[in-house]
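The sequence isn't on hand, but the structure is:
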């Protein structure tokens, strides 16, 4: 697992949230597990489960693509049916089970029915997520044969096993666990995610699962999750492509918090999601560095985020970073085509600590020193406007020839 630089996430100086261990099972009462069920030719782990305490609240955010896997629609529908409650989610990797006709839904229903029977709960409380090659159905005999071993595997310390079982082209697993003292007790947030390619808002070829051991009213929890997703998973890009299965599910169960602590809980949720999102961007297919773009002085947060995402998604910016070329013209050009209106004569620009523009004019700078900044594992680009006081961040990665090689050979 690659750690995420603290500079690449929400400002943590005033945050009560600190790292702990446990991943998605860090939150009290949650269990998880992962096994190899033979869904992948490689024999690597490919089937995972996360089980929440009874009466757990669950909020979801899903791909905006109109080409969606049946499991996405099933999750969305069931969260509506249960008024935002869920008991478990099963995740298979290797097959997206998208664009597979009626079989996609039939198989998803069958799988969740088996898990519901084993847990002794209603089918509507069981969710399913799939990831892998589009157009390929799940090998049901293998998966069903793996259900008993999987259910024998999930434990309160099974976060590592679950995180490994949801990966596809990822090079590393992606986990987070945070804790904070809120009121008179310790609250924990855990999480895991997968994603490496086809990453672009809204959302990406990614799955993410969060757990929290504090009870939150369903509508409030959904609002928190939606805002946190906007500032994290919907602020990353690797290659400009979104997919068919993208899902974020966040569970909450435990003792309720006092209302004054809700803001701190949302801060922790956002921090956890941003760290997972940055881990996805850092692990972009063929990537050698994480790019963070900060846009300041915008008229509102949405405008700042749109500009930052456009810069992160620019192939010319990404290839310049990979070539360690401080070609700042590509950065401001990307900002200009973002769809957000601003006065170019007010723009200031930095790569790392090196200022390249002020008041819309180029400045002399040490080109070699700026190039050296681009050789680091974390590259910061900062763009300042004079339109307002809002700011936002987006994250991406450089674009290398390895991205082409990986995706040219993906299904063969």
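Yes, it's here. Here the structure is a predicted model, which is why all the values come from computation and not from measurement.

from here on, contacts and neighbour counts on C-alpha atoms
Noted.

could you pull out the helices for the stretch 151-300 of the chain?
159-165, 218-230, 262-282 (DSSP state H, counting those that start in this stretch).

Can you name the residues that contact the residue in the chain sticking out farthest from the centre?
Of all residues in the chain, the one whose C-alpha sits farthest from the chain's mean C-alpha position, using C-alpha atoms, centre = their mean, is residue 364 at 38.1 Å. Going by C-alpha atoms under 8 Å, 6 or more residues apart in numbering, residue 364 touches residue 356.

dropping in the other structure now:
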């Protein structure tokens, strides 16, 4: 498996994309805020959606269509408006928009999906969006991966794309993806959208298995601020144009690799973030304890501000571990800043180690490990720091 540098959703055979300025948010800023992803042959689709009970209209729309296990030709994506908490009118808007694009593409209206991200509680400007159908279809091109990735951004500072080439005895296939997300990032899933494409020939059920398998260590292992969105969705599309029926394990690993890399990019681009931190909990009594502890530490505002202050204030981490409700004993826990063992059996090893720990905390990428010594379960979670910029971005979000 080889990383294809600079490649995105159009890297697999048959996929093309386009973007346009539709002024979905109505602020007249001229941002590209609509995108279209299309395959020249119908594709199988799998998806994982947010577990938020107040899910957005496109999530409801997508669940229904994906659940029928049909073939699809395209997906329309917009930023600037989440189409969430918009009632029956919001759901009807999904139908109107996909129908308009289906007519222009000359495909069945059930062959077009839709995904939205942005402000909650505002109706979609359906007229503005359907008016862009012709332009978006005319502009479809296999070289427009970057344009697609840019158009789906909201508070993102950078585009997020990743692709891998998998060589087999019978030829090669590609798995590629694009994602957006920087704030309201929490597990089950991270608050974001992700679109993964492949030209491998994979049936719908196997496609869903591959995506569900990839979620645990990728989009369900990241957190920026602990807030779950209404629109979170990850799609996986397979059009089979490479002609390669992939080895199951190899394909699962390729999908997981793309998902993990995109998930890490979301954390690195966390709103206002200056630090990327890998929190590891090892030797927990159960998988659930490991997960609960890792997310408790990764979501702690005190720990996240500690990261930003570059302060090895290990007491904040221990306090969070002790409060998270798992099986643990204070006199049994060790703490590492990268490879530096800083605390053993619940107490600091030597105060003289602080300069070394402080030097580690000054790095942009930091790894912290908590060893509970209660069992053999482990969990890794990716998070970032909290900064003043995070507050500024979210205070001004609707403007």
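Okay, I see it. Quick caveat, the model's predicted, so the values are computed rather than measured.

Make JSON lines out of the helices of the stretch 151-300 of the first structure and add mean neighbour count and distance to residue 191 of the first structure.
Supplementary listing: the helices of the stretch 151-300 of the first structure in JSON lines, determined by neighbours: other C-alpha atoms under 10 Å; distance: least, C-alpha to C-alpha, whole Å:
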{"stretch": "helix 159-165", "mean neighbour count": "26", "distance to residue 191 of the first structure": "9"}
{"stretch": "helix 218-230", "mean neighbour count": "18", "distance to residue 191 of the first structure": "13"}
{"stretch": "helix 262-282", "mean neighbour count": "25", "distance to residue 191 of the first structure": "7"}
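
Which one of the ones you listed lies nearest to residue 344 of the first structure?
Taking C-alpha to C-alpha as the criterion, helix 218-230 is the member of these that comes nearest to residue 344 of the first structure, at 26.5 Å.

so where in the second structure does that closest one end up aligned?
Counting by TM-score structural alignment, helix 218-230 of the first structure pairs with residues 204-216 of the second structure.

And for stretch 93-109 of the first structure?
Taking TM-score structural alignment as the measure, the second structure aligns residues 79-95 with stretch 93-109 of the first structure.

As a check, name the ranges of all strands in the stretch 1-150 of the second structure.
Along the stretch 1-150 of the second structure, the segments classed as strands by DSSP state E, counting those that start in this stretch run 2-3, 15-20, 34-49, 72-78, 112-116.

would you turn those into CSV with mean neighbour count and distance to residue 89 of the second structure?
Converted to CSV, those look like this (neighbours: other C-alpha under 10 Å; distance: least, C-alpha to C-alpha, whole Å):
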stretch, mean neighbour count, distance to residue 89 of the second structure
strand 2-3, 14, 43
strand 15-20, 26, 24
strand 34-49, 23, 20
strand 72-78, 25, 17
strand 112-116, 26, 15
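
nearest to residue 314 of the second structure, of those?
Comparing those by their distance to residue 314 of the second structure (C-alpha to C-alpha), the top pick is strand 34-49, with 35.8 Å.

Run through who's touching the match of helix 218-230 of the first structure.
44-48, 69, 236, 238, 251-253, 255-257, 259-260.

Now do it: distance to the chain's middle.
15 Å (C-alpha atoms, centre = their mean, to the nearest Å).

Same question for stretch 356-374 of the first structure.
32 Å.

Just the terminal-to-terminal distance for it.
For stretch 356-374 of the first structure, the separation between the terminal residues is 14 Å (C-alpha to C-alpha, to the nearest Å).

Okay, buried residues for stretch 396-410 of the first structure please.
Going by neighbour count (16 or more other C-alpha atoms under 10 Å), the buried part of stretch 396-410 of the first structure is 396, 397, 398, 399, 400, 403.

Give me the subset of those residues lying in helices.
Counting by DSSP state H, the part of these found in helices is residue 403.

Fine by me, thanks again.
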